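# Return atomic coordinates for the entry below.
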Amino acid sequence: MVKAIRIYENGGPDVLRYEDMDLPAPGPGEAQIRQHAVGVNFIDVYFRTGLYPPPSQPFTPGNEGAGEVIAVGPGVDTFKVGDRVAYAGTIGAYAEARNIDVKFLTPLPESVSYETGAAMMLKGLTVEYLLFRSYKVQPGDVILVHAAAGGVGLILCQWAKKLGAFVIGTVGSEDKAKLAREAGADAVILYRQEDFVARVKEITGGALCHAVYDSVGKDTFPGSLDCLRPFGTFVSFGNASGPAPPFSLGVLSSKALFVTRPSLFPFIADQARLREMAARLFDVVTSGAVKIAIHSTRPLAEAAEVHRALEARATTGATVMIP
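Presented below is the predicted three-dimensional model:
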């Protein structure tokens, strides 16, 4: 029996119930891990509200965590009891312990804490596919990062800067602007006070951006398209303000724009690719080029309050829950 967050029906944060849950022995191909830290991401809200359908109900939300292997199921020889591991991409993280298919697990270096591991896997692997597999950022590229002070945004700004990009970030407050600048943003736009499209034109001298990375959705569309130069790429990877509305592909033709809507899960479905992505992430973090900002650590029992803050856009950096 372990403590876990369970959801019996879709809805607001109040549907998150903290209760006892049976945990069977790990099955074939599974490991059982005692979780030392659990990551929080906006995709957790999507599953809670039903925007993304869960595999079944009731279910335990959460797609990211880090901990220690305490048992392995039949046929598992890639991990053993006592191994430090981290993961992203499979639902069920909001729990003291869980069973997980080992294909999702990555060995966690001793130099990376459990809290950092839980805060970095989903967000960091997301940034890896954004920068290297959706639009491959080159030195001198101009990019726009919406929600630049969020968990993904702060990693994205740092990593893109290391790659030699000129980074423009949008944020909602002066405090968040300071965080984005510290993360490497060359210019910051306060989207609640300024027209971000006009400011991008001003900042770039009318040249506009090679790529726009947009996790906001409805509130920033179609303005994000107007920030792109000819042959620019719009990368939509989230819907924090709601899904972007349908649009005619014809609007892309005047500047021959590229649009992509990737997600992490197809990228990490292949274990060899996952290991490659994770190795690149661990390298950039352990070198100090990218720092993982954990701005809030809360008990797992307070998951409802954590979701309220997340949806109110009252968070910066990563939030980690401790079971």
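# CA atoms for contacts and neighbours, from now on please.
Noted.
# Spatially central residue in this protein, please.
Lys123 (3.1 Å; Cα atoms, centre = their mean).
# My read is that that one contacts Leu130, right?
No - using Cα atoms under 8 Å as the test, Lys123 is too far from Leu130 to be in contact (10.4 Å).
# circling back to that earlier point, tell me what the helix or strand harbouring the residue nearest to the centre of the chain is packed against?
Using DSSP states H and E, Lys123 sits in helix 114-129. Packing partners of helix 114-129 (3 or more Cα pairs under 8 Å, 6 or more residues apart in numbering; DSSP states H and E): strand 30-39, strand 64-72, strand 84-88, helix 151-162, helix 264-268, helix 271-286, strand 318-322.
# How far does that helix sit from its chain's centre?
Going by Cα atoms, centre = their mean, to the nearest Å, the spacing between the C-alpha centre of helix 114-129 and its chain's C-alpha centre is 7 Å.
# Do a quick rundown of the helices in the protein.
Using DSSP state H, the helices of the chain run over residues 42-49, 114-129, 151-162, 174-182, 196-203, 223-226, 264-268, 271-286, 303-311.
# Which elements pack onto the last one?
I take that to be helix 303-311. Using 3+ Cα pairs under 8 Å, 6+ apart: helix 303-311 touches helix 42-49.
# Proceed likewise with the subsequent sequence, for comparison:
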Amino acid sequence: MTAETEAFRFSEFGAPAVLRWRTQALPDPATEEIQIRHLAIGVNYIDIYHRRGVFAAPLALPTGLGVEGVGVVTALGDGVTGLVLGQRVAYVGGPPGAYAAHRNLPAARALVLPERLDSTEVAALIFKGLTVEYLIHRCVPVARGDTVLFHAAAGGVGSIACQWLHQIGATVIGTVSSAEKAEIARANGCDHAIIYTQEDFQARVAELTGGKGVDVVYDSVGSETFTKSLDCLRPRGTLVSFGETSGPIPPLNVASLGAKGSLYVTRPSIAHYTANRTEYEAAAKNLFASMEAGMVRASRVATYSLRDACRAHEDLEARRTTGSVVLLP
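Predicted structure coming up:
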């Protein structure tokens, strides 16, 4: 039996206006799929990349949008085990399609939620929290005493990272665009907030570290920060480039890494750190435990009606938001 749901779809890449709210068919879940009714949907910058079609292998059009959410299981496909009707689950990954009232989802992406966790807070944290988990625990494991430079420290990922890095015992230097965002970063555990619109972050990092540089830079900004980020590293330090909100990164002369101090550069993707179900569940367990313990929280959540997804995208791209953005059906 095929039902219907309301969802956003788009048939061309471009600005938020390409998103179209429509009624579409919702078939029964296929083998090893579940069907959920969304309670909250997380908005991530990867949604904007998908909408713009900026990846090397863009989505096949037409398509849905969104890769994270929280919902209640309403139907089970054949072969699904470990899940029951009425159960509350969160997910990251799988085919885009989270901007919908209901959807079908591979059961392997569903994570059973602890009862004490709020659905909106989980939607605000699940993708960004799992991103931070792999960045600071597995991509470049940060230890007590390390010094980290984290760009966009008041943003959705940055806010979570500052909290978690503070709990680890690292010294966190963050870049932000305004005095207001500097206060947000400090409130989340950032030791030194650099307002990059007012001072040169590279010079300030050198001053803060006595010219030694930082152990690791986490950079999701891209073209505006990449070159100077390399120059903020100590010898044998690592630059983790995991986004490019300001535009594509210019070509890198690999030989320069040796001249700058035998540096490392990596371009990780959450897809490769959550593809294995065991790793995915372990990462989620780590995140959920940190949330329950109050170590990681959604300090600022901007909520929009699901129908207002276009406005949410406009605000996110214009950097009018801090923290996380969540759509409510």
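# what TM-score do we get after superposing?
Once the chains are laid over each other, their TM-score by TM-score structural alignment, normalised by the length of structure 1 reads 0.98; 323 aligned residues with a Cα RMSD of 0.9 Å.
# which residues of structure 2 does the helix holding Lys123 of structure 1 align to?
Against structure 2, the aligned range for helix 114-129 of structure 1 is residues 119-134 (TM-score structural alignment).
# With stretch 148-163 of structure 1 instead?
Counting by TM-score structural alignment, stretch 148-163 of structure 1 corresponds to residues 153-168.
# Please apply the same query to stretch 233-244 of structure 1.
On the basis of TM-score structural alignment, stretch 233-244 of structure 1 is assigned to residues 238-249 in structure 2.
# First-to-last residue distance for the matching stretch?
For stretch 238-249 of structure 2, the first-to-last residue distance is 16 Å (Cα to Cα, to the nearest Å).
# Check stretch 299-318 of structure 2 too.
20 Å.
# How about stretch 316-329 of structure 2?
Distance between the two ends of stretch 316-329 of structure 2: 19 Å, counting by Cα to Cα.
# likewise stretch 53-64 of structure 1?
With Cα to Cα as the measure, the first residue of stretch 53-64 of structure 1 is 18 Å from its last.
# Now that stretch: buried residues?
For stretch 53-64 of structure 1, the neighbour count (16 or more other Cα atoms under 10 Å) marks 54, 59-64 as buried.
# Please report how far Pro262 of structure 1 lies from Ala31 of structure 1.
Using Cα to Cα, Pro262 of structure 1 is found at 29 Å from Ala31 of structure 1.
# Neighbour count: the two, which is higher?
Shown here are Pro262 of structure 1 and Ala31; by other Cα atoms under 10 Å, Ala31 has more neighbours (28 against 17).
# Give me the distance between that one and Glu64 of structure 1.
For Ala31 of structure 1, the distance to Glu64 of structure 1 (Cα to Cα) stands at 15 Å.
# again, but for Ser173 of structure 1
28 Å.
# Could you do Ala93 of structure 1 as well?
Relative to Glu64 of structure 1, Ala93 of structure 1 is positioned 6 Å away (Cα to Cα).
# How about Gly317 of structure 1?
Note on Gly317 of structure 1: its distance to Glu64 of structure 1, by Cα to Cα, is 15 Å.
# number of nearby residues for the spatially closest residue to Phe166 of structure 1 that is not a sequence neighbour?
Distance criterion Cα to Cα, 6 or more residues apart in numbering; nearest residue to Phe166 of structure 1, sequence neighbours excluded, is Val142 at 4.7 Å. As a burial measure, Val142 of structure 1 scores 23 neighbours (other Cα under 10 Å).
# which ones are touching Val142 of structure 1?
Val142 of structure 1 makes contact with 165-168, 208-211, according to Cα atoms under 8 Å, 6 or more residues apart in numbering.
# how does it look with 7 Å?
Val142 of structure 1 is in contact with 165-167, 209-211, counting by Cα atoms under 7 Å, 6 or more residues apart in numbering.
# what's the answer for Lys291 of structure 1, then?
Lys291 of structure 1 is in contact with Val285, counting by Cα under 7 Å, 6+ apart.
# residue in structure 2 matching it?
Counting by TM-score structural alignment, the partner of Lys291 of structure 1 is Arg297.
# Could you do Gly27 of structure 1 as well?
Here Gly27 of structure 1 is matched to Ala30 in structure 2, going by TM-score structural alignment.
# Find the nearest non-adjacent residue to its match, please.
Gly77 (5.2 Å).
# I figured the one you found hits Gln35, correct?
No - Gly77 of structure 2 is not in contact with Gln35 according to Cα atoms under 7 Å; the separation is 8.0 Å.
# what touches both of these two?
With Cα under 7 Å, 6+ apart, Gly77 of structure 2 and Gln35 have common neighbours Pro29.
# residues near Ser111 of structure 1, how many?
Neighbours around Ser111 of structure 1, by other Cα under 10 Å: 10.
# So it versus Val285 of structure 1, what's the distance?
Distance from Ser111 of structure 1 to Val285 of structure 1, counting by Cα to Cα: 10 Å.
# residue contacts, Ala147 of structure 1?
Neighbouring residues of Ala147 of structure 1 by Cα under 7 Å, 6+ apart: 153, 170-171.
# most neighbours, which of the residues you listed?
Gly153 (28 neighbours).
# Quick one: residues contacting it.
For Gly153 of structure 1, counting by Cα under 7 Å, 6+ apart, the contacting residues are 145, 147.
# re the thing from before, from Tyr280 of structure 2, how far out is the residue nearest to Ala30 of structure 2?
Gly77 of structure 2 is 21 Å from Tyr280 of structure 2, by Cα to Cα.
# Neighbour count for these two, which is higher?
Remark: of Gly77 of structure 2 and Tyr280, Tyr280 carries more neighbours, 22 against 18, as counted by other Cα under 10 Å.
# For that one, what is the corresponding residue in structure 1?
Per TM-score structural alignment, Tyr280 of structure 2 is aligned with Leu274.
# what's the nearest residue to its match if we skip its chain neighbours?
Spatially, and ignoring its direct neighbours in sequence, Leu274 of structure 1 is nearest to Ile268 (4.7 Å; Cα to Cα, 6+ apart).
# can you check Gly156 of structure 2 too?
What sits nearest to Gly156 of structure 2 in space, not counting adjacent residues and going by Cα to Cα, 6+ apart, is Gly323, at 4.0 Å.
# how many neighbours does that neighbour have?
Under the neighbour criterion other Cα under 10 Å, Gly323 of structure 2 is assigned a count of 23.
# and what of Gly50 of structure 1?
Neighbouring residues of Gly50 of structure 1 were enumerated by other Cα under 10 Å; the total is 13.
# My guess is it contacts Gly12. True?
No - Gly50 of structure 1 lies out of contact with Gly12 (Cα under 7 Å); the separation is 10.2 Å.
# Tell me who's in contact with Leu257 of structure 2.
Leu263.
# sorry, back to before: what's the angle between the helix holding Lys123 of structure 1 and helix 151-162?
Angle, helix 114-129 of structure 1 to helix 151-162, by axes from the mean of the first three to the mean of the last three Cα atoms, to 10 degrees: 60 degrees.
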